[in-house]
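Undergrad: what follows is a predicted structure for the sequence shown.
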Amino acid sequence: MSGLSRSPHLLLVLATFFWGANAVVGKLLSSELPPFTLNALRWVVAVAILFPLAWKLEKRELLHWRSQWGWLTLMGLTGVLGFNALLYWGVHFTSAINASLINAAAPIMIALLSFIFSKEALPGRQVAGMAAALAGVIWILTGGNPAVLLSLRFNPGDLIVLAAILLWSIYSLAVRRVAGHMSNLAATTVSSVLSLAALLPVSWWEVKITGVFHLDWRVMLGVLYLGVFCSVLAFLWWNYGVAALGPGRAAVFMYLTPLFTVLLSVLFLGELIQASQVAGGLLVMTGVYLTSGENKRSCVSS
C-alpha cells in the first residue's frame, strides 16, 4: 500500500461508497433472492477470494488465529452475520425512514462505546463534525422538514435495528482490539470464515421456508459485485481505517453511506434528487472534513 492507497481517509470513503451501492444492488436483487441467502452468497464469493489470498500471503498468521479466536468470532458474528440479520429482520416491522434514522446514530454509538470502554477522547472538533454529519443525514431523510421527526413512532422493528447498530459498533471495537495482533487481511479472512459457517445453515433454512431462489446471469453479476467490492474491499478498507484512526474517528465516515445511496439511486433506480438531499449532503461532507481533519499525523499505516 503506497501513496493515496495508504490514506485511511480515502479508503474509508471508498468503503462507504461500496456499501452505499450495496443498498441499490440489494434492492435490484431483492425479488430474486431472500436477504439471508443473498448475504450468504455474497460471503461465499468473498471467502473464496480472501482465504486463498491470505493463505498465500499470511499463512503463518492464519495458523495462529486461535490466539485471537474470541475477538475474531465476535467480529464475524457482529459485523457479518448479526448486523445484517437484525437489519433485514427489523425492516420487516419498521419503515425505511425509521431504520435510516436509527442507522445514522451508529457513529455516535461507536464513539460513545469507544469513550466508555477504551477511554478514547471526544475532542470538540470531532463532536462538532459528528453533529454536522448527523444533522445532514436527518435533513436528507426528512426532506428538509425536521417536523417529520415528530410523527415517528418507535416499534419493535426500531428496537431491532437499534440492536443491529449496536452490533456494528461492537464489531468496530473488536477490529481495533485485533489490529495489534493480526494483520488486516488475516483478521478479515478468519472472521469471514467463522461468520459464513453460521450463515450457511440460516440461508438453507430461509430458502426451504420461502422457496425463493432465482439465479441467472444478472443475479450472479450482482452477487459477484457484493462479494468482491462490498465484502472483500470494503471490509478490508474499513478495518484498515478503523485500525489507523480509531473507531470513534472512523465512525463518522458511515454518514457517507446514505449520501452515496441517494446519488446511486438517482443514476440506477431513476429516483429524483431533492434540494434537501443536496443541502444534507453538504452537511455530511462538512462533518467528515471536521472529523478527519484532526490529528492527521496520529494515523498509522502497515
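TA: Ah, there it is. Residues are numbered from 1 along each chain as shown.

Undergrad: going by C-alpha atoms from here, please, whenever you check contacts or count neighbours.
TA: Fine.

Undergrad: list the residues that contact residue 114.
TA: By C-alpha atoms under 8 Å, 6 or more residues apart in numbering, the contact list for residue 114 reads 120, 173, 247, 248.

Undergrad: name the helices or strands packed onto the helix or strand that contains residue 157?
TA: Counting by DSSP states H and E, the element that carries residue 157 is helix 156-179. Contacts defined by 3 or more C-alpha pairs under 8 Å, 6 or more residues apart in numbering; DSSP states H and E place helix 156-179 against helix 69-75, helix 83-90, helix 96-103, helix 106-118, helix 234-245, helix 247-251.

Undergrad: alright, now check it against this:
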Amino acid sequence: MPTSGQSLAYIGLVLTPLFWAGNAVVARGTVGDIPPLSMSFWRWVLALAILLPFGLPGILRHRRVIRAHLGSIVALATFSVAAFNSLLYAAAMTTTATNIALINATIPIFVALLAWILLGDRTRPTQVAGIGMAIVGILCVIARGDLSVLTGLQAQSGDLIMVGAVFCWGLFSVLLRRQAVPLPALTFLTIQILVGALVLLPVYLTDLLFFSGGFEVSQTTLLPLLFFAIFPGILAYAFWNHGVHSIGPSRTAIFMYLTPVYASVLAIIFLGESLSLFHLVGGSLILGGLILATQSKRPFQRQLARTQQP
C-alpha cells in the first residue's frame, strides 16, 4: 500500500501532464492576443520573479560551480527555456493544440535517437522498431493522413516548428547527460530560467520593436502568462521531481504519456477542436513506438524522468 507521500506523488504526477497539456491549449487559445516570443519571455520573467526569493540563496551558495559550468548552463538554457517554449508557442499560431501535444509526446524518441547518434548509446532491435513506428506516427499527424501533403511539401508550418521544438528538447536532454551541472534541483531550475530569459531578451526586444509590437496588458493576457509561469512551469517541475524521488524515475516517466490525452480532451472542450482518424492512427503509432523504445532500457527511462519540460 502506498504511503501518504507516495499518494501525494501520484496525485502530482496525474496533474503534471495536465499542466503540460494546458500549456499547449492555452497557448493555442491566446496566441492571437500575445505574440509567441512575448509569451515565452514574460512567462519566464514571471516564473523567475516567483522563484528567485527561494532560488537566489542557492545560486549565491553555489556560485563557484555555476561559474565553472557557465558554458554548459548557457547551452542547456538556450535549448530548453529559450528555444523549446518559444518554438512551441510559435507552432500554436498555425497548428492545433492536439497536434502540438502529439508531436510533443515524441520527445522520448528524439532523446533516444540523439543519444544514439551523439553519445553512441546502444540500441536494441525493439528500440529501433519503436523509433521507426513513432516517426511514422509523427508523419501521419503532420500529413493529416494525406500522403500528398508530404510529397507536395504542404505540411502546416506549425507542425514542422513543433518538430523543431522537440528536436531542441532532445538536444537539451543529451547535453544534460554529457555536461551535467552538479547543482540542487531548485538552484538549477532558477539559474536555467535566469539564463534562458537573458538569452531570450535580445530576441524578444527585436521582435517587439520591429515585428510584433508586443501586446496589451489586461486580464485576458495576464492570466494566461501567470498560468504558464505557475502551472506548467513551477508546479509541474516540483510535482515531477517529487514523483521521481518518491516512486522512482521509471514509473514516473510513464505519466508523461497522459499529456496528449489531456490535450485532446481540453482542446475539444475549450477550443472546439475535433479528433480525426489521422489523430487516432498517428497517436496509436506514437504510443506504440514509445512503449517499444523505452520499455527495455531502464537507464534511458531514468534520464527521461529527470529531464521534464521546464
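TA: Nice, I can see it. Bear in mind that the values here come from a model prediction, so they are computed numbers and not experimental data.

Undergrad: could you get me the TM-score between them?
TA: Once superposed, the chains reach a TM-score of 0.73 (TM-score structural alignment, normalised by the length of structure 1), with 293 aligned residues with a C-alpha RMSD of 4.4 Å.

Undergrad: quick one: the helix holding residue 157 of structure 1 to structure 2 mean distance?
TA: Superposed on structure 2, helix 156-179 of structure 1 shows a mean distance of 4.5 Å to its aligned residues (mean C-alpha distance after the TM-score superposition for structure 1).

Undergrad: and that helix, which residues are buried?
TA: Buried residues in helix 156-179 of structure 1, counted by 16 or more other C-alpha atoms under 10 Å: 157-179.

Undergrad: then stretch 21-33 of structure 2?
TA: Buried residues in stretch 21-33 of structure 2 (16+ other C-alpha under 10 Å): 21, 22, 23, 24, 25, 26, 27, 28, 29, 30, 31.

Undergrad: so the second one is in which element?
TA: In this case it means residue 22 of structure 2. helix 4-30.

Undergrad: so how far is that helix from its chain's centroid?
TA: 12 Å (C-alpha atoms, centre = their mean, to the nearest Å).

Undergrad: the helix holding residue 157 of structure 1 to helix 234-245, inter-axis angle?
TA: Here the directions of helix 156-179 of structure 1 and helix 234-245 differ by 60 degrees (axes from the mean of the first three to the mean of the last three C-alpha atoms, to 10 degrees).

Undergrad: ok, which pair from the contacts of residue 114 of structure 1 is furthest apart?
TA: Spanning the widest gap among the contacts of residue 114 of structure 1 are 120 and 173, at 11.1 Å by C-alpha to C-alpha.

Undergrad: so residue 191 of structure 1 versus residue 242 of structure 1, what's the distance?
TA: To residue 242 of structure 1, residue 191 of structure 1 is 16 Å away according to C-alpha to C-alpha, to the nearest Å.

Undergrad: the host helix or strand of residue 9 of structure 1 vs helix 234-245, what angle?
TA: Per DSSP H and E, residue 9 of structure 1 falls inside helix 8-29. Interaxial angle, helix 8-29 of structure 1 versus helix 234-245 (the same axes, to 10 degrees): 150 degrees.

Undergrad: quick check: next helix or strand after helix 8-29 of structure 1?
TA: helix 35-57.

Undergrad: by how many degrees do that following helix and helix 234-245 diverge?
TA: Going by the same axes, to 10 degrees, helix 35-57 of structure 1 makes 70 degrees with helix 234-245.
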